[in-house]
Structures are given as C-alpha cells and as structure tokens.
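Q: Have a look at this prediction, sequence included:
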Amino acid sequence: MVRFLKMQPLSFAGISGDILLPVRWVKEMEKAFNFLGCNEQQKLTCVGYRLQYEAEAWWETTKPILQAAHPVLTWEIFKQAFFGNYFPTSVRKKKEIELAELTQGPKYVLQYQQKFEELFSFAPPHLSDDEAKVQKFEDGLRPQITSIMATGSTQGYSETMQTAKKIEDK
C-alpha cells in the first residue's frame, strides 16, 4: 500500500461532468497495478482506498453483493460493476460510433493516430486483434496514403502507423 500511495494515483469520488473520468481512472489504476505487480487481493484493497464519497458508498454496498455472487472477487469483476454504474452503455456506444466514423480528413497522421488510439479503447470485441486494428486504422486514412500503403506487405499496427507517417512526410 505504501508503494501504491507513493505513486499518487487518482481518487474517484463519483459522477462528474467528465464522462470519460471513470475510464481514465481505471487505466491509471491498471498502470499502477502493473508497475507494482499487484495480485487480485491487492488490487481490490488499493481500489477501495482510492474511492471517495459517493463512489466509496457505492463500493461498500456493492462489494457484499458481488462477493455473494463471486466467492473470489477479481479486478475484472470490479471493473464490470464499476463501469456498469459509472460508465453508461450509451456513452460507450457513442464512442464506438465515433470510432466507426473516424477518418483522417485534413488532420496529420499523428493527429489521426492520437484520436484513433483514444477511441480504440472503446472498440467492440471483434476489433480486438492487431490485424483488425490495422485494418480499421488504414480504412480511416486519406485515400492517397492508403493507395501507397496497399502496395506494401501486411504489417502490425505500430509498423502500419509508422509507414503512414513516412508516406505523409514525402
């Protein structure tokens, strides 16, 4: 816990004007957990400590219900309940639609990449592998870049992105 608190992770107090705050909070928690090598029990202890006010009250009432249904409570079970309460399906669907409609347009490849990666965390499960991610990224690039890339060999997402940037720079 001492090492976790030294990292100064965000607290989460409940619903705010920032609809993406729950997603960012979970990502920050996961980053800390990965860095510290936390086990499931440690993750839930740390999370309980970083919830405040309304969110803490939600967890205090939700935790016994989840424990009754799942004798071994995990971070994934917590996340499912957390997102069910703080990240409505309607918002997730809106982000999925934004991703589906995202194109490079007049933006630089770097700007398109940043928006793509922000929205890709909301991608539906069928886009979860690298090949599907590459295809979705390429589909949104300007036709001039896509046509040049079509002559190359199939690459992973990172290589595809770098190739698109190089083509744009020429």
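A: On my side now, so go ahead.
Q: can we go C-alpha only for contacts and neighbour counts from here?
A: Noted.
Q: Which stretches in the chain count as helices?
A: Along the chain, counting by DSSP state H, helices occupy 2-6, 21-36, 40-50, 53-69, 75-86, 89-101, 109-120, 130-140, 143-149, 157-169.
Q: okay if I get those helices as TSV plus mean neighbour count?
A: Formatted as TSV, the helices of the chain follow (neighbours: other Cα atoms under 10 Å):
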stretch	mean neighbour count
helix 2-6	11
helix 21-36	16
helix 40-50	16
helix 53-69	14
helix 75-86	14
helix 89-101	15
helix 109-120	17
helix 130-140	18
helix 143-149	14
helix 157-169	15
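Q: also this one, for the comparison:
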Amino acid sequence: MQRAGHEPTWEEFTQAFRAHYIPDSLMEQKKREFRELKQGNKTVMQYVQSFIHLSQYAPEDVADDPRRAARLLNGLDPTLQTHLGRRYQSFTDLVDTALDMENRLWVANEDQRRKR
C-alpha cells in the first residue's frame, strides 16, 4: 500500500502490477524458460528478441550490463560463442558483433557450398 502523496517508482509499479496480475507459477515458468533459453535453430535476432522478452521475468539475472551480456553469450550457438570470445564492450556491442559474425559465417558457408 502506498502512502498518500507518494509517487511510485517504475520498479515499485512493476512489482505491484506483477504481484496483482501475474501468478507466481507463471513467473517461475517464464523465469525457467529464460534460464534455459538457447539460440538453437533461431537466428541471432530471433534469439535476442526471445531473450529480451523473457528477461523481464528474471530481472535479477540481468541486473547490470555485464550480467546481461554474459547470459546472452552463454545461450548463443557454440560456434558464435567461440568466434566472439570477449570481442564486445557491452550488451549492445555483443548483439551487434553477434549479428555481424552470424552474417560473416553465413556468407562463408554459402561460398563453400558454391565451390562444391
């Protein structure tokens, strides 16, 4: 309950909203989905979109930029993980670099297919 005249912060609002409208069981299910999320057959962009969507259910896992970047990197395709290493400065930089690397690998694979 808010005291009179208190302007709630965004964090207070989202916590109250979730507590009222989103069952704990759904929060736990989505948190588990986020923690188990892997790129799999998705493109980097599709994976990032899923990552961003599901990360709202596990805010403690992505509380700062280094944690967010590390979690994203851990879910990327192992080939991309190997190529990326630590070639990024931030979450946004990691996404940009992963997209670029995915494109480069795709072009290289296409070139090899044509040569066969």
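A: Here it is on my side, so go on. Bear in mind the structure is a predicted one, so any value in this text is a computation, not a measurement.
Q: TM-score of the superposition?
A: Aligned and superposed, the two chains score 0.77 in TM-score terms (TM-score structural alignment, normalised by the length of structure 2); 102 aligned residues with a Cα RMSD of 1.8 Å.
Q: Can you tell me what sits against stretch 103-113 of structure 1?
A: Phe137, Asp139, Gly140, Leu141, Arg142, Met161, Ala164, Lys165, Glu168 (Cα atoms under 8 Å, 6 or more residues apart in numbering).
Q: Structure 2: matching residues for that one?
A: The counterpart of stretch 103-113 of structure 1 in structure 2, counting by TM-score structural alignment, spans residues 38-48.
Q: Which residue, other than its chain neighbours, is closest to the residue nearest the centre of structure 2?
A: For structure 2, Phe51 is the residue whose C-alpha lies nearest the centre (Cα atoms, centre = their mean; 2.9 Å). Nearest residue to Phe51 of structure 2, sequence neighbours excluded (Cα to Cα, 6 or more residues apart in numbering): Phe34, at 6.8 Å.
Q: Contact partners for the one you found?
A: The contact partners of Phe34 of structure 2, taken as Cα under 8 Å, 6+ apart, are Phe51, Leu54, Ser55, Tyr57, Ala58.
Q: give me the number of residues near the counterpart of Ile22 of structure 2 in structure 1?
A: Applying TM-score structural alignment, one finds that Ile22 of structure 2 aligns to Phe87 in structure 1. Neighbour count for Phe87 of structure 1, taken as other Cα atoms under 10 Å: 18.
Q: pretty sure Phe87 of structure 1 contacts Val26?
A: No. Taking Cα atoms under 8 Å as the contact criterion, Phe87 of structure 1 and Val26 are not neighbours in contact, 11.1 Å apart.
Q: mind checking how far Pro59 of structure 2 is from Ile52 of structure 2?
A: In this structure, Pro59 of structure 2 and Ile52 of structure 2 are separated by 10 Å, where distance is defined by Cα to Cα, to the nearest Å.
Q: isn't Leu72 of structure 2 right up against Gln49?
A: No. Counting by Cα under 8 Å, Gln49 is not a contact partner of Leu72 of structure 2; they are 10.9 Å apart.
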